[in-house]
Structures are given as C-alpha cells and as structure tokens.
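Q: For reference, the sequence and a predicted model appear below.
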Amino acid sequence: MKQDSGAANVPACFISTHEGFLGSIKNLIKDFVVTEIDISGQCVNTETQPPACASSHKYNDTSAKRWENKHSVSQDDDDDADYGADVTIPSPCSFDLSVILGQAVSEELEQFVLTLKDENTTKQELSLGYFSDKHHRANVHRAVRHRFPFLMTVTIQPEIRVREDPDYRELSQLVTEDEAEDFFRFIDAKVRGSSYTFGPDDNKEHRTTVHHFLSRRFGKLVEAKSFNDQGTTAITVRLREQGRPKKRTTEDRKEEEVYTAFTLCKENLETLEAISYMAAALGVLPSDFTYAGIKDKRAITYQSMVVKKVSPQRLKEKAAEFEKRGMRLSQIISVGEPLRLGRLQGNHFDLVVRDLRAHGASDTHSPGANTHTRLAALIKEAVENVKARGFVNYYGPQRFGAVQSVQSDCVGLALLKEDMVGAVRLFFTPEEGGDDPQSQAKRHFLQTGNAKECLALMPLSKARERLMLRALNRYGTGPDGCAQAWLSLPHSTRVFYPHAYCSRVWNEAVAHRLTTLGHSVRRGDLVWFQQGQKKLEDTGETSSPQIHVVTDQEEQEGVYTLGQVLLPMPGNTVKYPENSMGSWFQERLASDGLGDCRFRVGSLKLNLPGCYRPLLACPRNLRYNRRNDGQRNGTPVEGKEDSLTLTLNFDLDSSCYATICLREIMKCDP
C-alpha cells in the first residue's frame, strides 16, 4: 500500500492495510516522552542502580598518563582534538552587558573598543561608572572580560575603568586573534583541572617564543607543554592548582580515573547540545561524556550518561545551573567505567496524539458524537494491526534533518565522494527564508567565504559550526582547509553524515523490496542464521557470519517470515542479497557516483563497514487510551468540545523510531 509522504527520505510503503486516522503529535513538549531502557531492561528514570557499563571497556591508563607521556591531553581515544574548543567558557546568558551596565554604557563600551582598534593605542581608558555593591562590581568585571578578553578592568573603588590589556596585545602578535581571545577566556574562567590547546604549530622556534611569553606573563597560574599527536605538534596550557608542585602527582592522575554516572532529563535539547553545555560548565571536553544513544530534541527524554574527571559532588553542585537550561540530573553516583554507544535494550515512549479525526476530515473540524464510534473502531484496528504485524523499520526523518534545506544525507554523500569543499558549503547552507542569527551567519559565509566574519556572527550555542569556522579561518577554505574543518569535529559527529546517506539508501531499498518482491520471503533474501543466532550488543544488528541466504527450497516451504528478513546498510564488509535487490543496490550507489566506493574516507579517518537491519520492527507492551479533551477540570474547553486525544505507551528496540511506528498506525505523517 502506498501513499504520498511528506517525511524527508521516508518512503510511504506500509505493511498493514488498515485505514488509519489523522492527528498531530508534539503539540506540547510533554506530548513526547522518551525513556531509555538500559541493558538490564530497566527504565532509567526509575532505576536506582548505576547504568550497566561494558565490562570490556575499562579505564585506559593511557589517558591518565597523557601529560607525562606527551600525548595530547585534549584528545579522546575516539575523537580528534578540538583545538580551541570553548570548554571553559561559562554560559553567555550570564553576561548580558546591556543588563549589567545599562544600554547607554554598554553602547559606549562598544564604541570605545572600536576606537581602541582604529587608533592602535593602549593609553585610552573608559569609566564604566560607580558600583557600590561588591557583587555588582564582580559581575561587571566578569561580563566585560568575557565579552572583550583584550580589556583590563580596574577598580578604583567604587569606580570601574577599562583599558586594553597589553598581555593580550603581545599574545595576539604570536597567535591568531581567535586563539588569543579564547586563551584569555580560559584564564579568566579558572575552571579547576581545565586545559586549553592552541592550534597546530610545527615551527619549533615559534613555539619556543610562545612558551617564553606564557612562562613570563602567566607562569604562576599555568604550565604549558608541547605535545605531538600523529605528526602534528601543538601547545597545551593547563591551570596550576595552588599549593601543588608542577609535576603531576598520583592524586592528579587519580582524578582522571573518576567516572560519575547520572540520569539526564532534558527538554527541547539535542543530546550533543546538552553535552556541549555541560562540558563547558564543568571544564571538561564533550568527549569526556559517554552515553548509550542519541535522543530526540523536541521531547522530554531520560537517558543514562557517564562523565569522567568529574566527581559526584562537583556534578551535584552544578545541577541547579543545568536545570535553568532545561536539564535535570538525578541518580548521580560513582562508577568504574564509561558507557558504550548502543549499550541499551531500547526506549520506552509515552506519546499523545491530539485532534483525532478520520482521513478526509477537515483540519478544523472536530468529530461529532456520531463519529466517535467510527474513530474508536479505526484506532482499535490500527493499533491491533501494528501490535500483531509490526511496522516497516524505516529510519525516521530526524535521521536526516527533516526541516533543513540541505539534509544530512546530502552532506554525507559529498563526504563519501571526498568533495570536502562541497560538503562544507552544504553544511553551511542556511534555511530557506531563514532570518535567525545562524542562517544569517551561514549566508554570509557562502556569499563571502570569510570564516572569521562568519564566526563573529555565529551564535555561541552552535558548537559544531563554530569549531568548523575556527578551522576554516586557520587553514583556509580550499580542499585541505575544508578537510581540517571536518577533522575539527569529534569522530561521532563526522561519521553521522555518511551514516545518514547510507540510511537514506536503506529506506529506499526496503520500499523497493516490498514493492517488487512483496511481503513473502524470497530466494536470495538475507535472514538471521537460526542456529546460534544472537545480536551484537552495540548495534542490535547481526555481523556477517550470522547471515544466511534463503534457498529455493526454503522459499517454497515458508521456513522464514518477513520479520526475519534483513537488508544491509551499505558498507565495505556487508553481503548484499542474492536476488534482484543485489543489483538494485549496485545501481543505486552507482547513480550517486559511488559505484566503486570503498566506504572509507582516509583523510577524515572514517570507515563504514556497514551492518544489517531488520526489515520490520515490532512495538512491545503496546497500550493505548482515548479521551475527550473537551473537558478540563470539569469545564468545557471552547472550540474543543468534541476533540479526541489518543495516548500511546510502548517499547521499541534501539535504533527504531516511534514516529515511524506511529506513521504505520495512522497511515500518515503525524
């Protein structure tokens, strides 16, 4: 059964033939609640034990010895170093100068800064006014230095004056202005245990000059060392701790062995966005956080996380600050190891579908009492069908960025073709008609190619964009510079885009398989190997030794069911079906210029082995309930007298999408 689909890259091919119904989801954030189910089968928002961690993923002592052994302290085992990352910068929301100083003084300060740069002098000063309250003075000092790292703030009680910092001017002659600004923010933040890494610098004489400056001007506050990582050398600066010797002690190393597990509840935030904020506030790297899976943005989600180098007490101290940003932390406890991606059984969903109506009904027409019976029948038939038969296991629209002008799979295709410049331009394509700061910054980059100016326009919250712009500013916008820009992102972020492309191909493949070969198992299909069958813990999908090719006899005898059929995600280790689907994959990849693709991008350290994904998925513990939204606390709601709402509760395996399950139930894009 086919039907037009508005969902990006998700074909409208269904497994059941019921009529379905119309409705809307995510009207409210609380309408979509996702709760991770850990490896022991417990929902993490009720489980009081620490998350189940992979016993084979013990702490690697190499990371604790990086400083002594001269391995880059800013690089995780799986992620590349984020040179110049804003890991120590406090929340910019706390530093609104127009609020702290008043609009007039704030504008005067902005003009003063322009005058300083134009006249190239250090002699000018500006009075910001008189502040009798010491807490107010402290806020002024922090806010001005955060916004303008090159300024000094001087208190002549109760007056505060500003002038250019001569140390900043000297450092900006040795490194880029962006690095100088970030270094001064790092110094000002003084986050315990934090470090800052300058950009790669293979000129030993220049590094020596930088070391001498740092030692002369900041030697009592920081220590600096050069580290070599994969042939590239850079200077890393670490804050000293008062009363401790320069050489790191056993206690220092033990701090890096600390792992703290917690449950994160977030609202209307991407998982990576939440991690970026927490990392900045705690003074650690985003790669110091491990998690089992990415969760929806427009939802309330509960998931397990582990952060290293942060004690439970320190995390608890930051909980109130995180809550202001839509993140609630609970079940904070010490553990011995990190989490592993995919180390979960699945997710539990609590969904609300509002404004129910039959297909063909007007969007503004609420069902009357005489249609409630028909709607109830439609809902029951739909839910029972999906409970019994499952749904086509498509990757959901959020895999591709459904609302973006250029979706993630297009960027992934460019990366697989090693078109680094094209991939960067696609990444920085703004939303059509978008006038928000992010879109304006992207548009400016495409028009001018000026990464530095674009960086100044890009919101601080856009961590990925800012990392890439820093690299583009440092290395240029040619092929090599664009490759460095991609390398500035963590490995998990880089590989997301090629995976999105492979997911699009998989979605098209399953629709073609059902359309051309039907709902029966056919010769040449790939299925689970029945004897000794098991799933990989990290993906929920099989490895190639467990794959069996269906024979003619097995097709005729009906040995296998459609729920056992697998389709491969393109990669360099997978087996393709030995029927018409095998040639379809070859032709499909060739049409995108990937006929000879090895699914490796050496310059970006990406390798895509591929995997196998079941054609169907099935919800577990599926329950539903209808209610009339026309009454709230016994009072009729105007315009909603006969509006019906459906609540759904069910569990899905990891990597399965609730929106796709709901799509099969409703026979439309909800």
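A: Structure received. Numbers count the residues shown, from 1 in each chain.
Q: use CA for all of it now, contacts and neighbours both
A: Will do.
Q: how many other residues sit next to Ser362?
A: Residues lying near Ser362 (other CA atoms under 10 Å) number 11.
Q: so what does the helix ranked longest in the chain touch, helix or strand wise?
A: If you go by DSSP state H, the chain has its longest helix at helix 491-517. Under the contact criterion of 3 or more CA pairs under 8 Å, 6 or more residues apart in numbering; DSSP states H and E, helix 491-517 touches helix 408-416, strand 565-569, helix 580-591, strand 606-607.
Q: what packs against the helix or strand just after that helix?
A: Using DSSP states H and E, the helix or strand that follows helix 491-517 in sequence is strand 526-528. Counting by 3+ CA pairs under 8 Å, 6+ apart, the packing neighbours recorded for strand 526-528 are strand 547-549, strand 565-569.
Q: Comparison target, given below:
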Amino acid sequence: MLAQTTDTSIASDHQQYWNVDVENFEEINTNLANVITEQQLQSLQQLAHQHHQADSEDSHHQIIIGLVQDKSKRTIIRQSISLLYPNLQTVLQCQNGDKIIIVEPNPNYNQLKILLPEHQVDGLLRFISKVHITKCGHYTIDVHELDKDQRRQLHHRISHLFGKFIESKTIAKVNKNDKTSKNCIIVRYKSRIRNRYYKDKDNNDNPLYLKFILRKRNVETLDAIHKIAKALGCHLSDFSYAGIKDCRAITYQQVTVKNVKPQQMINALQKIKSQEHIQYGNYQFIHTPIRLGQLKGNRFRILLRDIRLQDHDSSLIDIADLHSQIIQSMEEVKKQGFINYFGNQRFGKTISTVNSYDIGLAMLRRDEKMAVELILSTVDEDISDNATMQALKYYHTSGDLVSTLKKIPSYKSRVYLILKALHRYGQNIEGYRKALLNIPHNMRKIYIHSYCSLLWNRLVNYRIEKYGYNVVEGDLVLLGNVDNKPDSTDTDAINQDQLVKLVTKTDLALNKYNIYDVVLPLLGSKTIYPSNTSGSVYKDMLANDGINDSSFVNPMLNIKIKGAYRKILSVPKDVNFSLHILNCQHLHDDCHDCCSNILKNQTCNSRFHFKLEMTLNPGSYATVCLREITNNDAII
C-alpha cells in the first residue's frame, strides 16, 4: 500500500496539472472528496504523479479505498478516478467475502504512451471513460508525425484494449485556411452498438423484440441463428431462445430477435444459402425476450422405419407378436418411465475422437490452449459440409490463418470466430482466451455442461447399481413441483440452495418420497452433494480429473456455473403410438406424410414402421426413451 503522506505542492497544483480536457472539474473533484477521505484523495494525487514520472507501472504501489457498500458511491469513485487520473484504475478484490476497492496504476496507460504523447493518452482514456456513459461523441488523435506502420500499431493497440466497444479510423483532416491536410485518427463508440443504444432509448414504449418460429434440419441451433444474424447484419447477442434443439431432427422452436421487423426477416431469408434447411415465420412483436430455462417441455413426433423383433430370423413377421411387444414396451415406459440419461447429442458426436466434454474439461482446468485446439480438431459428422472439413484440414497442415478464414464458411460460427480471434490477437495465452471469449457465451457454457452431463450419467449408473429404485437415506429430493426446470442450459437462473433437501430416516419412516422425487446434482460451484456414498463417488470423479467446485467459476472466460439438479427418472406424457404398413415409395422425411393401413392379425413380408408422439420434460432425451422402448442401444 502507498504510504499515506501529503505533498502540498502536488495538492496545490492539482487542478492545473490534471485538468486536461476535463469538464466540470470542480464538481467531479467535490463528488470524489465527498465519498473518500482527504488522506485518500491526497494519496491518489501522489500515486498518479509518481506513475506519470515513471517509465513503467509499479505493481507494488496501490491505494486501498476499502469496503464501500453503497453502489452509487462506488460508481462515483470509479468514474471520478478514471476522469481525473486516467493513468490509474479501480479494481474490486474479494477479501473475506467482501469486495474491496483498490486503486492501482492503469496498465493500458504505458502501452499507449509508447506511441502517443502523454496529453493525448490522457485525453483518449478520459474519452473512453465518458463514452461508457454517453455512448456518443468522438475523440481525435493527431498522428501526423506517425508513419503508416506506427498508425497501424496504434489501431491494433486500441482494438486490442477496447475493441469490444470502440472503433478507430484514420482520416485526412483538411485545414480550412491553407487547405493543407494532416492525418488524424478518429476514435468513437462502435456504430452498431451506438445505433442499438439509441434504438433502445427511442423504443421504450414499443415492443423491442420480434418473436418467430424457427424450423431447421441438419443445422445446429447456433449455426442457424448465426446465418440469420449475418443475413440481417445484426449481432448474435440480439437473438434469444429457450434451448438448443437436436441437429439432425426436423425441429421447431420459438426465437426472439431485438429491433428487427418482419420484412427484414423475409428479405434475410433470401440471402441464406441452403434455405431448405432453415425456414421461419409466424411473427409477433413482444416486450420481453425468450430466455434460456423458460422451456416447459418438448413435443416429439417420431417415425421408426422397418422395425422387427430382435430374435426374429425369418423375413416373415407375425404382426400380432410385433404389436403385442410394442404395446408391452410402451405401457412399461408410460407407467415406470426411463432412466433420465443425457443422450449422445449432449456430447457432440463427431468423426474424430474429440467430444464436447473434453473441451469442457479443458476449460475447467484453465487450459484455454487445449480447449481451442480441441474445438479446431473437431469435425462435424455431417459430411455435406465439405468446405469446413477441407478448411480445417488445410489449417492443420499449413497453419495459415488468413487463407483458412477465406476458405471456411462464416456461418460455422464457432470455428470461424475462433480462427478470427487467433488471427487478431495471436496464438498465445491471451489469444486463446480471446478466441474462447469470441464464441457465444451460451456455447462456452454448453461445453462445460457437457462434461457435467457425462459425470451425471456415470453417477446415475452407480446410484442404480448400488441402491436400485429405492429411496435411501442421504438421497437428494426436490422441494416443490419444479419438474426438470433446473435442468436448463442456463443453470445460473435458479437458486439451487432452495430446491433440494437430504432424505432423513424420519422421511423414510413416513414414506414421504418415492424414486420419482430423487435427483442427482449437475456439478457447479454451489452444488449440494448426496450424503450417502453417491456424494463421495462424485467428489472422487472430480478429483481424478484434477478439478473441484471452485473450477466452475472462471472470471477470465466469464463463466459462472452454480449447478443444478436432475431427476434420475423421467416419465413421458401425452403418449400416442401406432404401427403402420408402408411401401418404400410412401416413405417421407416427415412422419406427417406417412400412409398407413389398418393392421390385422396376419403374417406378411411387408415393412413395418412405428409412429410415436409424446411430450418430455425439458432436458430429457427422446433417443434415450426410444432406447428403453426398443431395448436397442443402436438407437442413439
């Protein structure tokens, strides 16, 4: 901590020395003086003066402002210091559970001072502090003494430090008197973000969000939305949805997009290639967006083609036996349900050895380089996307980022965005972290959820083998009627501590719970474990992978997984099923188009197809249910 001494010469010259392009200096200084002590104010002046005179920041010098409970006062401290002392920065540090405000040298200051004089660095950083509040205006940097390479370095440095919300451009500024021109760099808030900000302000009383139905096939949800966003010219963060749908199935889901009109959506559809895989319509304006976790359930219509009994060797099929077996299997599943495993879709089925849970584990281990390399080594099973496969093969053999970016389809959002970030920030520790931050936040979380799902599947196997279908002491049960709501992708939306309790001996004596109430935790920083052996097995799994509960909070990747709970059994609802005789020419992709005949007790060599409709809770997998019905692991 900086010694609490006072330099009267610094204090007396404070306004003259620091009041460079600072409007309302007296008001800002007075506001700051009202929320910190006089001694702290003098220490700020001394630290700022010392840092200005030093060639590099001294990380050992800092001022501890302390705990400030009032949020408005914290805002005054942060904004005032950034305007009065641009070479300093405020940070929050956790000490004994409290967030302490600390002031220290701003590392960005010396990075900019290499290319610009101090007064221009001061002005630029003050402008950036203001633009967070005003979202408007610009700052002009005089660069007539810099050559082209130095200007390029400055653009790169500004983009590197503030590229998420600031853009810069070199222009030739003409002098009106002598008509001469000199180069300047204009720095301003990014136009796309600026326009979105003013749209929000102008539309407070009007619906901001357009809801529509998205139909897709052989396209991942995020890839489909990325295609639509690119065609519209808007950002991925403008879209929201309740969950991720299966890639290969024909799926329908509600999506909302911000500040877009129906005609724009119609025009965008004409720009999207392979329109047969992506369609949308049914537009409606609403005031609030759809959020992850709002899903109440999924309705499935499934057609299983060419079914037969497993032990039937003849080409002739006894319809009565087949029909009887189907009815028996369906009644068992309708009554008893099925083990609520996560299906293979959760783990990313690929032609390589990489799965989503491998990437999630690398992220939990803070190994960003490994996570990026695993993502780039994953090739989708869909061989129709030959361009992506060829581009990735080219990258792995040549290492040429620029050429790979030209070859790869931009709608392949994860791979494209990662390569783009590596090209921009470099293949180093910071570059790998920026690459992961460049993909959508929900996708980063999905990788970690995939790892959590793998461990959950392993634990439910142990739980069933150890205790069967009986409720035992130390099991976890849900409180209240929440179904599988915490099993959404966005587990942070639910306060997990209020959802579960441990089963006691008294609960068992009163026969208070049954197996359909029992849950197992999806791991996170606030997970409550079963108090029986299931809990210790879970912790051993984590330890073997080199992680613990704290691994699920990673501020560097903006990851905070609190945890969730999932029922070990799932029971389908509103189940309808039927057996059909179809000829090959009558088969269509959509089971709505199937032609069927009335079944009679007979033996024939026709092909039989099983049609099933059912509703499952959010997070339950139809493929897992089908595996239970057909007793066939190949179904998934």
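A: Nice, I can see it. Please read all numbers here as calculations on a predicted model, not as lab measurements.
Q: just to revisit the earlier point, out of the helices and strands packed on helix 491-517 of structure 1, deepest packed?
A: strand 565-569 (a mean of 24; mean count of other CA atoms under 10 Å).
Q: what's the following helix or strand after the helix or strand encompassing Asn228 of structure 1?
A: Assigned by DSSP H and E, Asn228 of structure 1 belongs to strand 222-229. On the C-terminal side of strand 222-229 of structure 1, the closest following helix or strand by DSSP H and E is strand 232-239.
Q: to the chain's geometric centre, what's the distance from that next one?
A: Here the centre of strand 232-239 of structure 1 is set off from its chain's centre by 26 Å, with CA atoms, centre = their mean, to the nearest Å.
Q: and that strand, which residues are buried?
A: Thr233, Ala234, Ile235, Thr236, Val237, Arg238, Leu239 (16 or more other CA atoms under 10 Å).
Q: In JSON lines: the residues you listed, plus distance to Leu562 of structure 1.
A: Listed next are the buried residues of strand 232-239 of structure 1 as JSON lines, based on distance: CA to CA, whole Å:
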{"residue": "Thr233", "distance to Leu562 of structure 1": "54"}
{"residue": "Ala234", "distance to Leu562 of structure 1": "55"}
{"residue": "Ile235", "distance to Leu562 of structure 1": "57"}
{"residue": "Thr236", "distance to Leu562 of structure 1": "55"}
{"residue": "Val237", "distance to Leu562 of structure 1": "58"}
{"residue": "Arg238", "distance to Leu562 of structure 1": "57"}
{"residue": "Leu239", "distance to Leu562 of structure 1": "59"}
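Q: Quick one: closest of the helices and strands packed on helix 491-517 of structure 1 to Glu384 of structure 1.
A: strand 565-569 (22.2 Å; CA to CA).
Q: What range does the closest one cover in structure 2?
A: Aligning strand 565-569 of structure 1 against structure 2 (TM-score structural alignment) gives residues 518-522.
Q: ok, and what's touching the matching stretch?
A: 452-453, 456, 460, 471, 475-478, 527-530, 563-568 (CA atoms under 8 Å, 6 or more residues apart in numbering).
Q: Any idea how far it is from the middle of the chain?
A: On CA atoms, centre = their mean, the centre of stretch 518-522 of structure 2 falls 23 Å from that of its chain.
Q: Quick check: buried residues in stretch 498-517 of structure 1?
A: 498-514.
Q: again, but for stretch 111-128 of structure 2
A: So, applying 16+ other CA under 10 Å, buried residues of stretch 111-128 of structure 2: 111-113, 115-116, 118, 120-128.
Q: same question, stretch 293-303 of structure 1
A: Buried residues in stretch 293-303 of structure 1, counted by 16+ other CA under 10 Å: Gly293, Lys295, Asp296, Lys297, Arg298, Ala299, Ile300, Thr301, Tyr302, Gln303.
Q: can you give me the end-to-end distance of that stretch?
A: End-to-end span of stretch 293-303 of structure 1 (CA to CA, to the nearest Å): 8 Å.
Q: center of structure 1 - which residue?
A: Nearest residue to the geometric centre of structure 1 (CA atoms, centre = their mean): Leu272, 3.1 Å.
Q: and that residue, that one's in a strand?
A: No - assigned with DSSP: H, G, I helix; E, B strand; the rest coil, Leu272 of structure 1 falls outside any strand and is helix.
Q: List the contacts of the aligned partner of it in structure 2.
A: Here Leu272 of structure 1 is matched to Leu222 in structure 2, going by TM-score structural alignment. Leu222 of structure 2 sits next to Ile244, Ser413 when contact means CA under 8 Å, 6+ apart.
Q: Swap in 10 Å and give it another go.
A: Contact analysis of Leu222 of structure 2 by CA atoms under 10 Å, 6 or more residues apart in numbering lists 228, 236, 239, 244-245, 247, 411-414, 440, 442-443.
Q: In ChimeraX, how would I select just the buried ones from these?
A: The ChimeraX command for the buried members of those (criterion: 16+ other CA under 10 Å) is given here:
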select :228,236,239,244,245,247,411,412,413,414
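Q: Of the contacts of Leu222 of structure 2, which is the nearest to Gln498 of structure 2?
A: Distance to Gln498 of structure 2 across those (CA to CA) is lowest for Asn442, with 24.4 Å.
Q: quick one, helices of the stretch 101-250 of structure 1?
A: With helices called from DSSP state H, counting those that start in this stretch, the stretch 101-250 of structure 1 shows them at 103-119, 134-147, 166-172, 177-189, 204-218, 250-255.
Q: Identify, out of these, the most deeply packed stretch.
A: helix 177-189 (a mean of 21).
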